[in-house]
Every structure is written in C-alpha cells, then in structure tokens.
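Asker: Sharing a sequence plus its predicted fold:
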Amino acid sequence: MRSPDMIIELIHTRYRSTWRDWLLRGDEATFSFPLAAPTAQTIARHSDAIGQWLQDWRSWAKAHPAARLRNAQRRTIVGAQEIFTHLDIATINDLVALDHDLADHWRRANARWARLSALPGGVDAERLRPDLPQIVDMDDADFKILLDAVIWFTENPRSGLIIRQVPVLGMHTKWLARNRRHVLACLNITPKPNASAEQPDEELEQSDLDPLGLKALPVHIDVILADPSERALAGGLRHVNAPLPQIDALPIRPETVLIVENKESAYLIPDRPRTVIVHSLGNHLNVLDQIGWLDDARQLYWGDLDRAGFTLLSRARTRLPHLASVLMNPATLAEHQALAVKDETRADPPDPNLTDIETAALTALSTEHGKYMRLEQERIPSPYVLDQLRRAMDGDRSNEPN
C-alpha cells in the first residue's frame, strides 16, 4: 500500500522526467497514481493498519481538494469494505500544487520560458531543451544578464569587441565562461564539441568567442632570460611578459628551454648560459609550437606531481614531441611523499604519450579507496630541485620520450 508520502515521491519522479515536455509543447495532461490498494485477505488480516491507511488518505485528501481519491469495494469475511485504489489529478497545475517545491519550480519555469520565447529572433525549443534545467535554476540576477546578453548579441552579431567591452551590465569573462553554452542555446547556435568553455574556470579562447562575434585578448607569455648575454639583446630584462608574437620575435637562440608550470618555481632557477625558462602557461599550451626559437633547443618540462600536472605535461608533449620531463618521476614522489597533500580537484586524463617512468609516477599518486595525492612543485626543497634541474640541463636524458 502506498502512503501519501510515497505518492508525492512518484509525483516528483514524474515531474522531473516530463516537466520540459509540458513546458515546451504546452501539453495538458491528466494523472492517475495507483495506491497499491490492499486485497480482501490483507484487509481481513490487518484491519487496524488498513483503517489507519484509509484515515491517512482521507486527511490528506481533505487538505488537497484538487486531487480526487478513486474508491472501490472489497468483499471480505466481515463484509464489504471501501478502499481507495488511485489518486486522480486533473491538470498539471493541480499536480504541482501538491508540493511547494514543485509549484515554485513550475511557476519559475513558466515565467522564464515566457521571457525566453519573447527574445528577438525567437528560440528553438528543442535546441534550448538541454539547457533549461540550469536556466530555470539560475538566480534572478544571472537570468537577467542572460536575457540582456542574448538581446545584445542578436543585435551585434559581429562586434569584434573583447568580453569586457560588451555593454551588458554584470557580464564579465568568468560569467560568460560559466554560461556561454546557455547564451549560444538562446541564440540557436550549436557550439563546437570539446570547447574550453565547458570548464567554468578556464579562459575563453578565440574559437569559443567566434560564434559570439567577440575577440579574445592576445595571449601573453612569461619567460625568464637566464643567460645574461641574451638579456642584453632584450634591453637587460630578465623577466619578460609580452604577447605571443613579441615573444616569438625575441632575438635569442637558446640551447635549453625549461617549461615550468608555476611562476614561484620558475623564479627559483638561477642564471645559466643559453637557457630560457617559459612559465605559467596554464592551459595555453597551444602556443608552444608557435615560438620559433623553441624548435632547435633541448626542451624540458617541470610540473606539479599530480594528475593535472601529468595532463598538462602530455598536452605540452603533443605540441613538442621531444619534450622531456624533470622531477616528475616515482623517485621524486617517494622521497618527498610526506610533503604531499590530498588531491580533490577534477582532472582530465592525459594524452597517450607519457613515458613509462611518468606513467609509474602518475599511478603512484593513487591512494586507497580511489583517492589521490598531489605534490606541488613549491613544496620540494630547493637544494634537491636545483640539483635535479642541473643534472637534466647538463644532459641526463633518462626521462625523454622515445
């Protein structure tokens, strides 16, 4: 026998699976939920429990007059017994009125769909369907930004502006990174697969912005000119941050280029002849095959000993096939494991180009119960780091890809 609470749970399940159909198609529906009514034998054996079940339903029905209990007669050894067999509900509005959360969601969904439907140019209901749950759950401020953004992009499809120049109050780079998919859906634009904007904290690249007619900021590259003679060619600067074309145009020809994941670790490295350090690229690893003076240099990579670090290493190696890693091996992890911490961040799998040593180190990051640890670059003592880097830059090729 189903209690009122059980039926409410069934109503929740039905609503979650079907509310978008009702909303987008304007469907009307009637509903009937079977109560798993007791048999005559059950009534005879458990009369007290059946009486309480009937009383619970009568009390519930009195409090919810829009729903109707369907009844029937059961013949028992003690005579005919009235029981309830179904709960019948005439309309969608009557259905959602049975639960405050459903009523609130349905009201908000209808109000927002009305405003979305009124956007200039119209919206494709089926194109928008996958995004509706997130759009309905947006807070009011974000929903207003969404509407304003869609209107502006409709009127200015090829503005050529950068994100911060778009005159939509409240829209900034991180907002668009989080909500770009919804904006495109409202504009009836299908995004390209695997766009970087699917990750809310990542910067939007030009391919992400093209459908909106926007322009990305030029990528700036951080380099350290560790050779004093090459610094003289760049006005004596040791630390240089400049757009990619200017970095590519530097009049340098290093023998060794060390790519370092984090700025703090890069600053640790002392002067060294014919050496350049490239650091803090984040996910902008696509620039690596666009810097000409990298081609003839020995290329090394030092990143965090964590899952994300190995993913970044693999992506860098996809651009630079001869890239060798430094301090990303089981020995470094084992010697400094006491300095590792829990890794609770999400990480994409690496490209399939890690060496056996790197794969072993990645495997060693796994702990019991599917947990992971991470050893950040900065936590490894500097004497050990500088010794290992010196060995690698002097010609130790034990961890270079085949």
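Answerer: Thanks, I have the structure now. Residues are numbered from 1 along each chain as shown.
Asker: alpha carbons only for contacts and neighbour counts from here, please
Answerer: Will do.
Asker: In contact with the residue nearest to A242 when sequence neighbours are not counted, which residues?
Answerer: Leaving aside its sequence neighbours, A242 sits nearest to H220 (CA to CA, 6 or more residues apart in numbering; 5.0 Å). Contacts for H220 (CA atoms under 8 Å, 6 or more residues apart in numbering) come out as 241-244.
Asker: Scan the residues you listed and report the most crowded one.
Answerer: When neighbours are taken as other CA atoms under 10 Å, the top entry among the contacts of H220 is L244 (17 neighbours).
Asker: that older thread, which of the contacts of H220 fall in helices?
Answerer: The helices, defined by DSSP state H, take in L244 from the contacts of H220.
Asker: how about JSON lines for the contacts of H220, with distance to L119 added?
Answerer: Formatted as JSON lines, those follow (distance: CA to CA, whole Å):
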{"residue": "N241", "distance to L119": "43"}
{"residue": "A242", "distance to L119": "41"}
{"residue": "P243", "distance to L119": "39"}
{"residue": "L244", "distance to L119": "39"}
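Asker: what's the neighbour count on V278?
Answerer: V278: 22 neighbours (other CA under 10 Å).
Asker: Can I take it that it is in a strand?
Answerer: Yes - counting by DSSP: H, G, I helix; E, B strand; the rest coil, V278 is part of a strand.
Asker: I'd guessed L244 sits against D222; true?
Answerer: No - look at L244 against D222 with CA atoms under 8 Å: they stay out of range, at 9.4 Å.
Asker: joint contacts of these two?
Answerer: Common neighbours of L244 and D222 (CA under 8 Å, 6+ apart) do not exist.
Asker: neighbouring contacts of the longest helix seen in the chain?
Answerer: Using DSSP H to define each element, the chain has its longest helix at helix 4-25. Contact with helix 4-25 is made by 27-28, 33, 35, 56-57, 60, 95, 98-99, 102, 106, 109-110, 113, 125, 129, 132, as judged by CA under 8 Å, 6+ apart.
Asker: this is the other structure I want to compare:
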Amino acid sequence: MNWTTPADLRDQVQKLWDRGLLLSALAGGEAIFPRRLTLKGPGSRELSECFVDVRNWIAQLAGAAGPYRIAWRSVNHRVLGANQIPAEIWIDSLEDALGLLGKRRAAEKFAALVALTRERQPELIPWLTKRPLRSLELADDWSRLLDIVAWLRNHARPGIYLRQIDLPGVHSKFIEGLRGVLGELFDLVLQPQAIDATTTGVAGFCRRYGFQDKPLRVRFRILDSKHALLPTNTDQDITVTQETFAQLNLPVAKVFITENEVNFLAFPPVVDGLVIFGAGYGFQNLSAVHWLQDVAIHYWGDIDTHGFAILNQLRGTFPQARSLLMDWQTLLVHRTLWGIDSHPETRDLQRLSPAETRVYNKLRQNHWGDRTRLEQEKIGFDCLVEVLEKLSRGDLEQA
C-alpha cells in the first residue's frame, strides 16, 4: 500500500525548504501558502478489503496533524456505511511549515539578515530572495560582507591589492574565499562604469572590479649564450612578469614551448633559440607578447588528444606555431611507453595541419588502442637532438 504518510508530507515541505521557497517569502519572495500537499489514499476496493489498515492510516495522519490541516470527505460504502476519510492535506501558513520542519530558529536568523540588509544595503535584498539558504550559511560573515560591499561602493575600481583593504575583521584570504558571492553582490550595487564587463568568473574577480591582480609570469631559458641576459656563466633560467617579458624583444629566431619542466630544463642549446615553460591550456601570459609574432614557434606537447587541443589553442594566438615530436612516427617508436588518456578530448580541432589532424583523429578514434597517450618526457632525448639538428639544417618537414 503506497498511501501518503506523515513522513511523506514532511518530505514534501522539506523540498520547499531545500528550494529556498520558505525563506524567500521572508525577503519579499512569492507567497506560497496556504498550500495543498499531495495526498494518496485508499481506493474503494481497499476500503473494503483493508479496513483495519485504512483505519490505522487515518489515525496516523490525524495524530500528526497540527502543522497541517486535513480536509475530510464522507464515503458511503455498501458494506461499511458512511465513513470520514482524508481528502486533502493543507499547510495554511509559513509558520506551520517551519514548525513541521523544526526550522523556526533558522527562519528567525534569516529574517535578521534581511532586516540588516534592508538597513545597510537594500539593493541586495533580491540576492537574499534568490539565495536564502546560501545566505544562512554565510550568516556569521554577512555583516563583514556588507562592510566590503559598502567599502567598494565608496572606492570604485581602487587599483590596489585585496591585501590592502583596511576593514576590521577582513583579510585577503576571507575575500578570496568568497569571491563568487562578493561578485554577485558587487554586480547588484556598483555602477556599470565600475565593472569591467569583459571579465567574468572567480579568476577574473580582480580585473572585473578594479583590483590589482597577481602579475602573470613567464619562465624561459636562453638557449644561445650570445644572447644571455644575465652576466654569469650559469644557466639562463629566468622568470619575469608578462609585462617585462613583452618588453624584452629578445633577438631570437626560434622559440620552443614545452609543457614538461624536466624537458624545459634539459632542452639543449639552439642557435638564436629560447625555450618557454608552458602551463597547459591558456596562454594569457604570452598573448600580449607581440614580438613572438615575428619568430618561429615550436610547440612540444604530449602525443594525446589534449596535447593537440593545446596546440590548437596556441595557434589561436600564434598561427605560425608548429608541432615538435608530435607525429605518428614518434608515437609508434615509443609504443612500449604508452599510457592512457584518462579523459580524452573529442571535439573537432580546426587549427591543426592535415598531418596533425590525422594523428588526432586516430587518437580520439582509438585507432592504436584504448585512449592512447605518449607523454613528452618519455620520448627519447636522442629524438629531440635529432629533430633539432634537422631544424637547424632547415630540412624539418611540417608535421
């Protein structure tokens, strides 16, 4: 018998709580009471055949009534005569719903947040209406969040680091941990000119609201001693800000990008050469380096679907980029060192050369086996030396 029980009724109201509908009403959201709950009871045949069970079911519902109201109906049965059975179940008020769930204290806390917000930042009431449960989670921090909102309203696009905000009880880790929430709040109160609409998401928080961000950095090695930047005989392994790197305009003709740090450190000398330690997807640290547009760029990544996806992305910024040691011959020579690409890329890549596309398609189609992958650090060093020699002679074919 699948008849509605008091626990089922409570579950229905709990779902309203979980959706935030009960609390949002306290902040001016939609009023949803009185509300009829779903009720499933016995049919005519069950009234005859399971009368004892029906009587117990009625007693169970009636015994738990109080937070909810039962609307009764009379049933005239040819054997049992006239009987009253539940026809509808209603929750008449928000207070009744909160009492049923034991959430009155939580609702009082939320109501206090609403009152505080109406007093200090009334433009944020829609956020409380939309995100009531999240605001309850932040109840202990809410006053500080309002302080930060008020501060930024008075110091639009401040041009300082988050660490420099001087508010009692507020530190940079607190702000960084709640950037998602603060961004939603800022968007509700700041003037359009105080927001950089071209940047979104947590990663773009500082730029969007005019704070100083950690500078992007570029790590590189000079592969030709005659172009050394440091007056030492040590390895020219240098890390600078993206802005500094963009202004160097180094007199090199060939730039190599590798994703593996050991490959970066072991990369052999190359006349007029430089190697950059890449960082997987994303080339924000290189996109503004305009002098790279005028040099040959060689990308050395893993021979797997993601390696080609990164190459495809790199070509969106530097169309002249060529792949290095990412051909099918290199892959097959190192068959015993293959691994598995745990989450293969499957989309079409529009910026690959025909030869690269053939390798990529065979990888995503499992032509050589299930999710084949060859990590770049497993490629023999002699293969790198050989391909660099071919490159220096000018007889390296486009992959």
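Answerer: Looks like it came in fine. The model shown is predicted, which means the values in this text are computed figures rather than measured ones.
Asker: Following element in sequence after the longest helix of the first structure, please.
Answerer: For helix 4-25 of the first structure, the following helix or strand on the C-terminal side (DSSP states H and E) is strand 31-34.
Asker: mean deviation of that next one from the second structure?
Answerer: Superposed on the second structure, strand 31-34 of the first structure shows a mean distance to its aligned partners of 2.2 Å (mean CA distance after the TM-score superposition for the first structure).
Asker: Contacts for that strand, please.
Answerer: 7, 85-91, 95.
Asker: And those residues, which two are furthest apart?
Answerer: With CA to CA as the measure, no two of the contacts of strand 31-34 of the first structure lie farther apart than T85 and T91, at 19.3 Å.
Asker: quick one: which of these two has more around it?
Answerer: Here T85 of the first structure and T91 are set side by side on neighbour count (other CA under 10 Å), and the busier one is T85, at 20 against 15.
Asker: and the more buried one, that's in a strand?
Answerer: Yes - according to three-state DSSP, T85 of the first structure belongs to a strand.
Asker: List the contacts of it.
Answerer: Counting by CA under 8 Å, 6+ apart, the residues that T85 of the first structure touches are 34-37, 69-72.
Asker: do that again at 6 Å, thanks
Answerer: By CA atoms under 6 Å, 6 or more residues apart in numbering, the residues touching T85 of the first structure are 34-35, 37, 70-71.
Asker: Dump those residues into TSV; add distance to I252 of the first structure and neighbour count as well.
Answerer: Formatted as TSV, the contacts of T85 of the first structure follow (distance: CA to CA, whole Å; neighbours: other CA atoms under 10 Å):
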residue	distance to I252 of the first structure	neighbour count
P34	79	14
L35	80	19
A37	85	19
R70	86	14
N71	89	13
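Asker: Keep only the residues you listed that are still in contact in the second structure, please.
Answerer: When the contacts of T85 of the first structure are mapped onto the second structure and checked using both residues aligned by TM-score structural alignment, their matches' CA atoms under 6 Å, the preserved contacts are 70-71.
Asker: Of the contacts of helix 4-25 of the first structure, keep whichever come out buried.
Answerer: With burial judged by 16 or more other CA atoms under 10 Å, the buried subset of these is 33, 35, 57, 95, 98, 102, 106, 109, 113, 125, 132.
Asker: Pretty sure the second one sits against S3.
Answerer: No - counting by CA atoms under 6 Å, no contact exists between L35 of the first structure and S3, whose distance comes to 7.5 Å.
Asker: still on that earlier bit, the second structure: which residue goes with the residue nearest to A242 of the first structure?
Answerer: With TM-score structural alignment as the matching criterion, the partner of H220 of the first structure in the second structure is R217.
Asker: Please report how far that match lies from F245 of the second structure.
Answerer: Plainly put, R217 of the second structure is 8 Å away from F245 of the second structure if you go by CA to CA, to the nearest Å.
Asker: Ok, F186 of the second structure next?
Answerer: F186 of the second structure is 33 Å from F245 of the second structure, by CA to CA.
Asker: Next: Y209 of the second structure.
Answerer: Note on Y209 of the second structure: its distance to F245 of the second structure, by CA to CA, is 26 Å.
Asker: Which one's more surrounded, those two?
Answerer: The neighbour count for Y209 of the second structure versus F245, taken as other CA under 10 Å, is higher for Y209 (23 against 20).
Asker: Tell me which residues touch the more buried one, please.
Answerer: Y209 of the second structure touches 157, 195, counting by CA under 6 Å, 6+ apart.
Asker: Relative to L312 of the first structure, how far out is the equivalent of L39 of the second structure over in the first structure?
Answerer: Under the alignment (TM-score structural alignment), L39 of the second structure maps onto L35 of the first structure. Here the distance between L35 of the first structure and L312 of the first structure works out to 56 Å (CA to CA).
Asker: do I247 of the first structure as well
Answerer: 21 Å.
Asker: Check T318 of the first structure too.
Answerer: 10 Å.
Asker: now the strands for the stretch 101-250 of the second structure?
Answerer: 217-222, 237-241 (DSSP state E, counting those that start in this stretch).
Asker: which residues touch G180 of the second structure?
Answerer: Shown in contact with G180 of the second structure (CA under 6 Å, 6+ apart): V202.
Asker: Let's see that with 10 Å instead.
Answerer: Counting by CA atoms under 10 Å, 6 or more residues apart in numbering, G180 of the second structure makes contact with 201-203, 205.
Asker: Filter the residues you listed down to the buried ones.
Answerer: 202, 205.
Asker: Can you get me a residue count around I222 of the second structure?
Answerer: By other CA under 10 Å, 25 other residues sit near I222 of the second structure.
Asker: gap between it and V275 of the second structure?
Answerer: According to CA to CA, I222 of the second structure and V275 of the second structure sit 7 Å apart.
Asker: out of the contacts of G180 of the second structure, who's nearest L146 of the second structure?
Answerer: Nearest to L146 of the second structure among the contacts of G180 of the second structure: F205, at 17.4 Å, using CA to CA.
Asker: Just to check, that closest one is in contact with D187?
Answerer: No - with contact defined as CA atoms under 10 Å, F205 of the second structure and D187 do not form a contacting pair (11.3 Å).
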